[in-house]
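Q: Need coordinates for the below:
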Amino acid sequence: MRVRTEAKREAILESAAQVFMEMGYERASMAEIADRTVCSKPTLYSYFPSKAELFFGAINHKLGRQVETVYAELQSHAPEEPWPVLTRLGEHHIATMVSPEVSAITRLVTTTMTNRDDAERFWELSYKRLVEIIETYLIAATEAGRLNVRNARVAAQHLLALYEAEVNWSGPVGFSPNLSLGMIQKATERAVKVFLAAYGRECEVVRR
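A: So this is what the prediction gives:
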C-alpha cells in the first residue's frame, strides 16, 4: 500500500508541474490536474489540501531532483583536487539552468511569487538547500587541505553566482540563452578559474 501511495503522490506532482508550467498558477485548476493524473478531486485533495500546497510540492518535486544530484556529486569528493569536482558541478548546474524545464519553472515562479512569504518558501525549497550542500563540501575540502575557505556560506554563494553569471546576464529572466555543450564548458572553466583564484589553497587571505 505504501508503495502505491508514494507512486500516486509522485504521479500527482508530475502532472501538477506540467499543468502549472503550461497554464500558469492562476489558470491551472485542481480539476485539470486530477484529470491529468487520472484520479478524483477528493483523492487529489487527500494528498494536497490546497492548490498552493500542491504548487509548492510540484516545484520542490522538480527542483529537489537537481539539488539531490548536486549532493550525490559532492558528498564524497572533498579529498580530491577541486578543479574537476567544481567543473563537473558547474557544467551540470549551468546545463540544468538553461534546460527548457527549469527555464519554464523560473518563469512560473517569477510571475507567481507576489509576496515575501511565498518567495522565502521557494528559497527554502531550492537555493537554500543548494547553498548548504555546497557549503558542506567547501568546509570538508578546506579541512582536507584542498581549498582555503574562511566563510563557507559566502564562498558557496560566490560559486553559484560565478556559475550563473553568463546565463543570468545573457537574456531576460526565465528565457535562458541557447548554450551548446562547448559554451557551457567554457563558461564553467571561467567560473572555476575565478573561484579558485580566490579560494584555492595557494591563495593567501589577508586579514584586516
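
Q: C-alpha only now, for contacts and for neighbours.
A: Will do.

Q: I'd like the distance between residue 145 and residue 165.
A: As defined by Cα to Cα, to the nearest Å, residue 145 lies at a distance of 28 Å from residue 165.

Q: now do residue 185
A: Distance, residue 185 to residue 165, by Cα to Cα: 14 Å.

Q: Same check on residue 132?
A: 20 Å.

Q: Please apply the same query to residue 159.
A: 10 Å.

Q: Pick out whichever of the two has more residues nearby.
A: residue 159 (21 against 14; other Cα atoms under 10 Å).

Q: Just the buried residues of whichever helix or strand that one is part of, please?
A: Residue 159 is located in helix 152-168, with elements delineated by DSSP states H and E. Residues of helix 152-168 classed as buried: 152-153, 155-160, 162-164, 166-168 (neighbour count, 16 or more other Cα atoms under 10 Å).

Q: and this one, so I can compare the two:
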Amino acid sequence: MVRVRTELKRRQIVEVASQLFQELGYERTSMSLISERLGGSKATLYGYFKSKEELLQSVLVYDVTTEADRLMNQFLSGKDLREGLITLGQAYMHRRLSPGPIANVRIVSTQPEGSTIGKEFYENVLGPAWERLANRFQILMEAGILIPADSWIAAMQWKGMCEWDMFERRLLGAIKEPPADEIRRASIAAADAFLKLYGADVEQAKKARPATAPKARTKPKPRKRAA
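A: As a prediction, the model looks like this:
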C-alpha cells in the first residue's frame, strides 16, 4: 500500500509540474511553485525529485511512454492495415500538436548547448517509442505483407508523410489548434503512399490486420539505426 501511495504521489507531482511548465515555461517554474500548487512542502517534493531538471525528465518520459502505449493499441485495433495507419496517423498528429507535447519540445530545444536532457530524452524515451513501430513494420515484412526493407526508415518515412509542415507551423505559432481536416487528409495520404511504397501486394496489404504476425516467432530485436 505504501508503494502504491508513493507512485500515486510521484505521478501527481509529474502532472502538476507538466501543467506549470506548460503555463509558465520551464525557466519561470520553480520547485517552490510546484510544491505550492501541490499543497505540500518543498521537502516532500525534493524527497521525490532532487532537482527541477530531474522532474522535467520525468515529465518527458511520462508524456511519451503513456501515449506510445495508447497509439500502438489504436494501430493494432484497426480492422485492416490501411485503417490502422490512418487511425494511428490522426491520433499521433492530434497528440503531437497538442499544447503539452509542443510545450515540452520548446522546453527541451531551448536548453543550453551543454545540457544532456534532449539527448537522453531521445535515446532513452523517444527513440525506443519509434522503435516499437519499426518493429511492428518488421513483423509485417516478415509475414510477407510488406516488402523487405529497413523498418526504421519505413517508420520515419511514414512519420514524415503524416506531419507535412504542420509540426513546424504549430511549433512556431503559425497555427494554434491541430487542423483536424488537414490531419485527416495527411493521414489518409500517408497511409496510401506508405502501402504503395511497402505493400508486397497493395490491395492485400490494405486488407491485412495490423496485428498480423508470423506463427511461432520471437519478439523482433531492435534494428540498428543509421547514424
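
Q: Any idea what the TM-score comes out to?
A: After superposition, the two chains reach a TM-score (TM-score structural alignment, normalised by the length of the first structure) of 0.85; 200 aligned residues with a Cα RMSD of 2.2 Å.

Q: returning to that earlier point: mean offset of the helix holding residue 159 of the first structure relative to the second structure (after superposition)
A: Once fitted to the second structure, helix 152-168 of the first structure is off its aligned match by 1.4 Å on average (mean Cα distance after the TM-score superposition for the first structure).

Q: which helices and strands does that helix pack with?
A: Packing contacts for helix 152-168 of the first structure, counted by 3 or more Cα pairs under 8 Å, 6 or more residues apart in numbering; DSSP states H and E, involve helix 82-97, helix 127-143, helix 181-199.

Q: in the last one, what's buried?
A: With burial defined by 16+ other Cα under 10 Å, the residues of helix 181-199 of the first structure counted as buried are 184, 185, 187, 188, 189, 191, 192, 193, 195, 196, 198, 199.

Q: Over to the first one?
A: Applying a neighbour-count criterion of 16+ other Cα under 10 Å, one finds 82-83, 86-95, 97 buried in helix 82-97 of the first structure.

Q: With the first structure overlaid, how far apart is stretch 187-196 of the second structure on average?
A: Stretch 187-196 of the second structure sits 1.3 Å off on average (mean Cα distance after the TM-score superposition for the first structure).

Q: can you list the residues that contact that stretch?
A: 82, 85-87, 89-90, 146, 157-158, 161-162, 202, 205-206 (Cα atoms under 8 Å, 6 or more residues apart in numbering).

Q: at 10 Å what do you get?
A: 81-93, 145-147, 154-155, 157-164, 181-184, 186, 197, 199, 201-206 (Cα atoms under 10 Å, 6 or more residues apart in numbering).

Q: ok, so what distance separates residue 37 of the second structure from residue 78 of the second structure?
A: Separation of residue 37 of the second structure from residue 78 of the second structure (Cα to Cα): 40 Å.

Q: Those two: who's more crowded?
A: For residue 37 of the second structure versus residue 78, neighbours defined as other Cα under 10 Å are more numerous around residue 78 (19 against 14).

Q: Three-state assignment for that one, please.
A: coil (DSSP: H, G, I helix; E, B strand; the rest coil).

Q: From residue 207 of the second structure, how far off is the nearest residue to it once chain neighbours are set aside?
A: In this structure, residue 78 of the second structure finds its nearest non-sequential neighbour in residue 84, 4.2 Å apart by Cα to Cα, 6 or more residues apart in numbering. Distance of residue 84 of the second structure to residue 207 of the second structure, given as Cα to Cα: 10 Å.

Q: same thing with residue 61 of the second structure?
A: 34 Å.

Q: Settle it for me: which of those two has more neighbours?
A: residue 61 (18 against 14).

Q: post-alignment, the host helix or strand of that one versus the first structure, mean distance?
A: According to DSSP H and E, residue 61 of the second structure maps onto helix 52-76. By mean Cα distance after the TM-score superposition for the first structure, the fitted helix 52-76 of the second structure averages 1.8 Å away from its aligned residues in the first structure.
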